[in-house]
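> show me how the following folds:
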Amino acid sequence: MATREKSKGTRALTRERIVETAVRIGDTESLDTLTVRRLAGELGVGAMTLYSYFRNKEEILDAMADHVLGGMEVPPAESDDPVELLVGCGRAFRAMMLAHPCVVRLLSTRVTDSIDALDGAMEDVLARLETAGLTGAEVTRAYGVLITYALGFSGYQTPRTWGDDAEARRQRRHFYAGLPADRFPSTVRHSEELPTLASLEQFEFGLRLIAEGLSPSTGRD
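From the prediction side, this is the model:
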């Protein structure tokens, strides 16, 4: 039975299936647990079979980044207000990172030249920024600020589960409030709000500040 399952898996195997499985492992567990042997086992094939599709794990990681970035979508604009257009781009980056947590580390460790990736995560965003009224170097600078803000926030939020979890947030408030007041007077004073640093509310707060600062409608010189 095991032999037949492996044979069936081999016949159905494609690069796309390999990459989708790798992304699922990276998203639900971590890139550290993603090995060629683990991936092959998940697919029901031998490790050597994967080497006929990818030369090594690095190529698999590159393909994962291409797959996730290529699937990014910038939702239709709900307003022609420049600030809202910029906010929408930042939210699109964040939505991609929420859907695929593995991309945070992938973007921090590799560069992609994939046509699909550039189309989904770059061309569409640059076009939206132009629609917002940005021109020349402003477009690329705004793009850089938005993607690195979303990337940095996502990396900060990932291990801090209390951001949008009421019970975890309550426990974190209790932790901050319980610190020695003589050594941490400011921390104790702000213990009620500190756990919100990893929340969606905080992301939106920072994103709107950035959008307002970048928007040509603010009258910047």
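
> rest of the way, CA atoms for contacts and neighbours
Will do.

> these two touch, right, residue 71 and residue 115?
No. With contact defined as CA atoms under 8 Å, residue 71 does not count as touching residue 115 (11.7 Å).

> residues near the residue nearest to residue 218 when sequence neighbours are not counted, how many?
Nearest residue to residue 218 in three dimensions, chain neighbours excluded: residue 212, at 6.7 Å (CA to CA, 6 or more residues apart in numbering). By other CA atoms under 10 Å, the residues close to residue 212 number 16.

> where does residue 212 sit, in terms of helix or strand?
Assigned by DSSP states H and E, residue 212 belongs to helix 200-214.

> which positions within that helix qualify as buried?
203, 207-208, 210-212, 214 (16 or more other CA atoms under 10 Å).

> and what of stretch 151-167?
Result for stretch 151-167 [16+ other CA under 10 Å]: buried residues 151, 153-155, 157, 160-164.

> and stretch 97-107, by the same measure?
So, applying 16+ other CA under 10 Å, buried residues of stretch 97-107: 97, 100-106.

> from residue 141, how far off is the residue nearest to residue 218?
Counting by CA to CA, to the nearest Å, the gap from residue 212 to residue 141 is 14 Å.

> max-length helix in this protein?
Ranked by number of residues, the top helix in the chain under DSSP state H is helix 137-157.

> which non-adjacent residue is nearest residue 198?
residue 163 (4.2 Å).

> quick check: closest non-adjacent residue to residue 35.
Residue 35's closest residue in space is residue 57 (CA to CA, 6+ apart), at 7.1 Å.

> give the burial count for that neighbour, as a bare number.
Around residue 57 there are 14 residues (other CA under 10 Å).

> one more to put side by side:
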Amino acid sequence: MTDADHTGAGDPRRTIELLWGVREKPRRGPKPKLTVDEIVTAAIEIADTEGITSLSVRRGAEKLGVSPMTIYTYIHSRAELLDLMMDRVHGELTDPPASHDWRVTMTVLAEDAWEMYHRHPWMLQLTTGRLPLGPHTFAKHERELKAVDAIGLTDLEMDAVVAMVNGFVQGIARGSVESASLVRRSGLTDMEWWTASAPVLAEIPEADAGLFPLAARIGQAAGETHGAASAPLHTFRFGLARILDGVEQLVTGGSGTSGTELPS
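Below is the predicted model of the structure:
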């Protein structure tokens, strides 16, 4: 992964002005051939269909039928473009239905993000230590904080809960996307792969199921239930519910909350 695959790696002033449309204000001279919005749309289409590694200024120019130098007139670097793309995709996320149950709201937001990552799997290949400082990314964060506002958490706890849920969704979604990609590349479903592997494994004495009784029993139960070696959606929903259980316990002051204080 190169430095260009980090969000927040572009020139701060230029990137923020692009994100907020400051550089889209009318200017004198000939009518521009393109808009930043058109460039970002083309870039997202390339990343969605060809993968993030195929994305370049040259490839974007080719798709739009212009020269690379024309693209550079609007966006100076791939790093700036990545921030614009991520912020645009965050704009696909919407306000959840009104609910008085914070758990319902957090679940809806997490499910929405899960689907977003599966529509745009390239987002999971970006390092996001510095999220884009754009309007859609701010709106996403505001919705998430609002979901846990006034439920009994401190500001720092609210911030940590949102970060924890986001990290969980992103991590499980990455595994789900990678699993689907492996099926496409190998031409085998998980069950087909296991059917082909199990007889060979059975020939190796060191891999006898009797030596690993828990793995054999639970693996069989999971496989029969899910019809696959893994079930990312089940893991996502089960894990999310357990995380929210923990937050609820923190809010209600139940047992096991000692040690949750954040360092100053």
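
> any chance of the buried residues of stretch 151-167 of the first structure in TSV, with distance to residue 61 of the first structure too?
Listed next are those as TSV, based on distance: CA to CA, whole Å:
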residue	distance to residue 61 of the first structure
151	18
153	22
154	19
155	18
157	23
160	25
161	26
162	30
163	29
164	29
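
> just give me the closest of those residues to residue 122 of the first structure.
If you rank these by distance to residue 122 of the first structure using CA to CA, residue 151 comes first, at 14.5 Å.

> ok, the buried residues of stretch 151-167 of the first structure vs residue 41 of the first structure, which is closest?
residue 155 (29.0 Å).

> got the contact list for the closest one?
Shown in contact with residue 155 of the first structure (CA atoms under 8 Å, 6 or more residues apart in numbering): residue 104.

> which one in the second structure is aligned with it?
The alignment partner of residue 155 of the first structure in the second structure, by TM-score structural alignment, is residue 174.

> one more: residue 200 of the first structure?
That one, residue 200 of the first structure, aligns with residue 233 by TM-score structural alignment.

> any idea how far the nearest residue in space to its match that is not next to it in sequence is from residue 87 of the second structure?
With CA to CA, 6+ apart as the criterion, residue 233 of the second structure has its nearest non-adjacent residue at 7.6 Å, and that residue is residue 176. Separation of residue 176 of the second structure from residue 87 of the second structure (CA to CA) stands at 22 Å.

> same thing with residue 162 of the second structure?
In terms of CA to CA, residue 162 of the second structure sits 18 Å off from residue 87 of the second structure.

> out of those two, which sits in the more crowded spot?
residue 87 (22 against 17).

> which residues does the more buried one contact?
19, 132, 134-137 are the contacts of residue 87 of the second structure under CA under 8 Å, 6+ apart.

> need the helices for the first structure, in chain order.
2-12, 15-28, 36-43, 47-50, 57-70, 82-99, 102-109, 115-118, 124-131, 137-157, 166-177, 185-189, 200-214.

> export the ones you listed to a markdown table and tack on distance to residue 76 of the first structure?
Shown next, in a markdown table, are the helices of the first structure (distance: least, CA to CA, whole Å):
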| stretch | distance to residue 76 of the first structure |
| --- | --- |
| helix 2-12 | 36 |
| helix 15-28 | 26 |
| helix 36-43 | 36 |
| helix 47-50 | 38 |
| helix 57-70 | 17 |
| helix 82-99 | 9 |
| helix 102-109 | 23 |
| helix 115-118 | 19 |
| helix 124-131 | 10 |
| helix 137-157 | 18 |
| helix 166-177 | 32 |
| helix 185-189 | 41 |
| helix 200-214 | 17 |
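
> of these, which is nearest residue 220 of the first structure?
The nearest among the helices of the first structure, by CA to CA, is helix 200-214 at 8.1 Å.

> output the contacting helices and strands for that closest one.
Judged by 3 or more CA pairs under 8 Å, 6 or more residues apart in numbering; DSSP states H and E, helix 200-214 of the first structure is in contact with helix 82-99, helix 137-157.

> pick out the residue nearest the middle of the first structure.
residue 97 (2.1 Å; CA atoms, centre = their mean).

> please pull up the equivalent of that one in the second structure.
Checking TM-score structural alignment: residue 97 of the first structure goes with residue 117.

> isn't its match up against residue 123?
Yes. Between residue 117 of the second structure and residue 123 there is a contact under CA under 8 Å: 6.6 Å.

> map residue 50 of the second structure onto the first structure.
Match for residue 50 of the second structure (TM-score structural alignment): residue 29.

> chain center to stretch 56-71 of the second structure: distance?
Chain-centre distance of stretch 56-71 of the second structure: 27 Å, with CA atoms, centre = their mean, to the nearest Å.

> how long is that stretch end to end?
Per CA to CA, stretch 56-71 of the second structure runs 10 Å from first to last residue.
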